[in-house]
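Asker: The sequence isn't on hand, but the structure is:
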């Protein structure tokens, strides 16, 4: 399945400055593997050392938060928009 991944500004050094890149995969895990193949180093910013989504990175498939849709097993239907959003802290 072909999807479009929106890349936050902080990760655009891995995509040559591009704000959106295509990727392939039927699940979020496969999409992230596709991203890593085409943009080496990006997966380490989204996944922790155990291969799980980092705690302070939010990922959405269309408008659905993947934490409530199966995590890395979340389905990524053809044409989906995936957003990677680093959490912002402050006070």
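Answerer: Sure thing, it's come through. Everything quoted here is computed from the prediction, not taken from an experiment. Numbers count the residues shown, from 1 in each chain.
Asker: use CA for all of it now, contacts and neighbours both
Answerer: Noted.
Asker: Would you mind finding the longest helix in this protein?
Answerer: Taking DSSP state H as the criterion, the chain has its longest helix at helix 28-38.
Asker: next one: the helix or strand following it to chain centre, how far?
Answerer: Next helix or strand after helix 28-38 toward the C-terminus (DSSP states H and E): helix 43-46. Put simply, helix 43-46 sits 9 Å off its chain's centre (CA atoms, centre = their mean, to the nearest Å).
Asker: Check which helices and strands helix 43-46 sits against.
Answerer: helix 28-38 (3 or more CA pairs under 8 Å, 6 or more residues apart in numbering; DSSP states H and E).
Asker: I'd assumed residue 86 was in contact with residue 56.
Answerer: Yes. At 6.1 Å, residue 56 counts as touching residue 86 under the criterion of CA atoms under 8 Å.
Asker: Comparison target below:
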């Protein structure tokens, strides 16, 4: 199981939990299982084509998955996935 750090803006979908534990062999599986455990999270993370939304950054143990194997990046027991939505303002 991996621990997923949930940003404040998405915690309403996880019962206000800042971290949840979810099983999966890859980052993609973990995030899909996150949707099953907490409905609504998938729409916040994935676009209509199943890719991570442009404004959501996903890190595995402090490494941006875009520089690893993206959603196919393997996940080991105890790994940490962090979701960071981009914030716009002015």
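Answerer: In hand now; what should we look at? As the structure is a prediction and not an experimental result, all values here were calculated from the model.
Asker: still on that earlier bit, mind checking which of residue 56 and residue 86 of structure 1 has more residues around it?
Answerer: Neighbours were counted for residue 56 of structure 1 and for residue 86 using other CA atoms under 10 Å; residue 86 has more, 19 against 12.
Asker: Please tell me how far the residue lying closest to the more buried one once chain neighbours are set aside sits from residue 2 of structure 1.
Answerer: The spatially closest residue to residue 86 of structure 1, leaving aside those adjacent along the chain, is residue 57, at 4.4 Å (CA to CA, 6 or more residues apart in numbering). Remark: distance between residue 57 of structure 1 and residue 2 of structure 1 (CA to CA, to the nearest Å) = 22 Å.
Asker: Burial check on residue 89 of structure 1, number of neighbours?
Answerer: By other CA under 10 Å, the residues close to residue 89 of structure 1 number 6.
Asker: How about residue 15 of structure 2?
Answerer: Residues lying near residue 15 of structure 2 (other CA under 10 Å) number 9.
Asker: what does it align to in structure 1?
Answerer: Correspondence of residue 15 of structure 2 to structure 1, assessed by TM-score structural alignment: residue 16.
Asker: What's the separation between that match and residue 25 of structure 1?
Answerer: To residue 25 of structure 1, residue 16 of structure 1 is 21 Å away according to CA to CA.
Asker: Touching, the residue nearest to residue 86 of structure 1 and residue 85? I think so.
Answerer: Yes. Using CA under 8 Å, residue 57 of structure 1 is in contact with residue 85, at 5.8 Å.
Asker: The two: which has the busier surroundings?
Answerer: In this view residue 57 of structure 1 and residue 85 are compared by other CA under 10 Å, and residue 85 has more residues nearby, 18 against 14.
Asker: Alright, I will stop here.
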